[in-house]
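**Q** missing the sequence, but the structure's below:
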């Protein structure tokens, strides 16, 4: 069709074949969430993804041709956008970091057309691990700029708001704060002059900025923030925060349907967490391993990792450890386990853990929405469609409180899972309401 975008063509061919997003994702071995982003125009398609979709849909090269025309006519991602570098030179690294902040703060569409590059983590992770294989790493001095506590408190506030409402309403404020208030302190200073506390606080806020970009589905931007946060954590010699950042990288790779990089990142997080001697972090890294193994259909490795996560979470002292790991509790681990068993097709286990995941602490509205969709999906797996729709409506009730593009992909994913029962009255009611929510986004 003349003027049709590659996303529109992909959706037309998929629907003509009667495939859900999840089914096409399974056939192509790519994330259904990423395919949804292509269809809605939020992300540019990688050539290999379009080729796989074209083949599975029997499009005879038509999708490939449309994608090629779009690439020729449309905006091209710049090769010199900052953030994927992991410089061992301190001043060069700070220039990369502050340039990333400045360009993100000044351009609303910054890196919107750039692709997530799974191989970009290889050098940062290896350099991080090499550093902490050295027993006598030199720590920075104990002196700190007067802004250290301010950065910590701002980060806590931003993190609380993110957990409550999602990234949509606060991401720009975080980036503006980093560019306007933090960058001037970093420029021209050495790690020794800044102190470990200040560098850790900035690394934590940069990691949060990456998480916010990820929640907005700006995956290339989120990836770059994660890499630069790891570089700052290395400057601070903060093993615990490094493990958290690596686990976040693994989480993003899982969401994007790239389980093999996710496994490798989770293993790096695990090694770091063991060295940091923070049991809760070991539990988190083990949970990421489990989820990635589930996507690879490696059931034994998955269940072994879940057992390890449960063991280390049981050893965690909730009164100690970094404040930013407080979200990791039994409900969080139950949610990851629910996702694992759902990916493995284990109906009863998926439902059991999904129910446990809703026994949450207050203050995590977005997480509650995610877990309700997880439970609804577990009901779909059991073909208990009425109950799936009932729980789905509870998730929709929360969408008015949350500004999270990632949450919308969860809702859309549930819609696609319910498509085989589209003639069911309750499914129609859920579909109609979900379409309104998605359209408003």
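**A** Nice, thanks for sending it over. The structure presented is a predicted model; accordingly, all values stated were derived computationally and were not measured. Numbering: from 1, shown residues only.
**Q** Please count neighbours and contacts with C-alpha atoms only from this point.
**A** OK.
**Q** tell me the contacts of the residue nearest to the spatial centre of the chain?
**A** Geometric centre of the chain, nearest residue: residue 252, 3.2 Å, by CA atoms, centre = their mean. Contacts for residue 252 (CA atoms under 8 Å, 6 or more residues apart in numbering) come out as 214, 219, 262.
**Q** which is the next helix or strand following the biggest helix by length in the chain?
**A** The residue-count maximum for a helix in the chain (DSSP state H) belongs to helix 196-215. Later in the chain than helix 196-215, the nearest helix or strand by DSSP states H and E is helix 219-236.
**Q** which residues does residue 306 contact?
**A** Counting by CA under 8 Å, 6+ apart, residue 306 makes contact with 286-287, 290, 337.
**Q** Over to residue 328?
**A** With CA under 8 Å, 6+ apart, residue 328 has these contacts: 280, 284.
**Q** Quick check: buried residues in the longest helix of the chain?
**A** 196-215 (16 or more other CA atoms under 10 Å).
**Q** swap in stretch 378-398?
**A** By neighbour count with 16+ other CA under 10 Å, stretch 378-398 contains the buried residues 378-382, 385-389, 391-393, 395-396, 398.
**Q** A further structure is provided below for comparison with the first:
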């Protein structure tokens, strides 16, 4: 069920998926308590840890950061108890993402460093690559251009190793591929480079994106919209934002709404233009007027 629940969250939204995730988490908790000591108990506790991390991720996207932190802390403890090293790495990466998103990039980098250490023990190239990815985002948010670029290069090398690996892959890495790398590159370019570099990175990310993952596609379109706005290409910026508004009309998350609000406020100098008025009409049709 876990891979299905993760993809359900990407398509239907966090709010629709959280009740199911919590129900399965409760079942996993009971199984972990009943399992005999040894291998079977470790597997049961690891399943509980993964479902707990998923609950945290869904709360994160819903904007309930306190609950997300509690679930992540619980998931990390359970994964350590189960000696699930690769899962520990993944959970620490998601903790890094949460901290960076909340404006605490140095805390995010702390978690990324810990994730990298466990990733080396796991032997998983996906773990190494994703630990580097969250480190890039933390360093970018902290304004460390050189270290961000260096870590992004390291991520790319680890990603190539992961993509060429013929061994089994843990299900939670389903989202992480070359499109994700280019998405993170776009985030870095938004901070340190010009709009042309952002557009080039988002073009690669969107070309490689699984269209069924509406969550990732929406964020990548919003990076593109911000680049258009920086070029003062207001028509294309509004057109791209409108695409996200329509794409997520039934499955939006609080984090997507926050980015929409930020981008719409940035367009205030052009609020009397036809393009922005049409964007506002789309927002009125699909969203609460509070976004404007």
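**A** Done, it's in. No experiment lies behind these values; they were computed from the predicted model shown.
**Q** sorry, back to before: what does the residue nearest to the centre of structure 1 align to in structure 2?
**A** Aligned by TM-score structural alignment, residue 252 of structure 1 pairs with residue 98 of structure 2.
**Q** Which strand or helix spans its match?
**A** For residue 98 of structure 2, the host element (DSSP H and E) is helix 85-101.
**Q** average gap between that helix and structure 1?
**A** Helix 85-101 of structure 2 differs from its equivalent in structure 1 by a mean of 0.8 Å after superposition (mean CA distance after the TM-score superposition for structure 1).
**Q** Can you give the contact residues for whichever helix or strand comes after that helix?
**A** Downstream of helix 85-101 of structure 2, the next assigned helix or strand under DSSP H and E is helix 105-122. Outside helix 105-122 of structure 2, the residues within contact range by CA under 8 Å, 6+ apart are 85-86, 88-90, 92-93, 95-100, 125, 127-128, 131-132, 134-135, 138-139, 141-142.
**Q** and the angle from helix 105-122 of structure 2 to helix 85-101?
**A** Following axes from the mean of the first three to the mean of the last three CA atoms, to 10 degrees, one obtains 170 degrees for the angle between helix 105-122 of structure 2 and helix 85-101.
**Q** Quick check: helix 105-122 of structure 2 compared with structure 1, mean distance?
**A** Mean deviation of helix 105-122 of structure 2 relative to structure 1 after superposition (mean CA distance after the TM-score superposition for structure 1): 1.0 Å.
**Q** Could you tell me where the following helix or strand past that helix falls in structure 1?
**A** The helix or strand immediately downstream of helix 105-122 of structure 2 is helix 125-141, counting by DSSP H and E. Using TM-score structural alignment, helix 125-141 of structure 2 corresponds to residues 279-295 of structure 1.
**Q** That stretch: average distance to aligned residues in structure 2?
**A** Here the mean offset of stretch 279-295 of structure 1 against structure 2 after fitting is 1.2 Å, by mean CA distance after the TM-score superposition for structure 1.
**Q** from the chain's centre, how far out does that stretch sit?
**A** Mean-position distance between stretch 279-295 of structure 1 and its chain equals 14 Å (CA atoms, centre = their mean, to the nearest Å).
**Q** In structure 2, what sits opposite residue 195 of structure 1 in the alignment?
**A** Using TM-score structural alignment, the partner of residue 195 of structure 1 in structure 2 is residue 41.
**Q** what does residue 415 of structure 1 give?
**A** Aligned partner of residue 415 of structure 1 by TM-score structural alignment: residue 264.
**Q** Helix or strand for that match, just tell me which one.
**A** Secondary structure assigned from DSSP H and E places residue 264 of structure 2 in helix 254-266.
**Q** Thanks again, I'm all set now.
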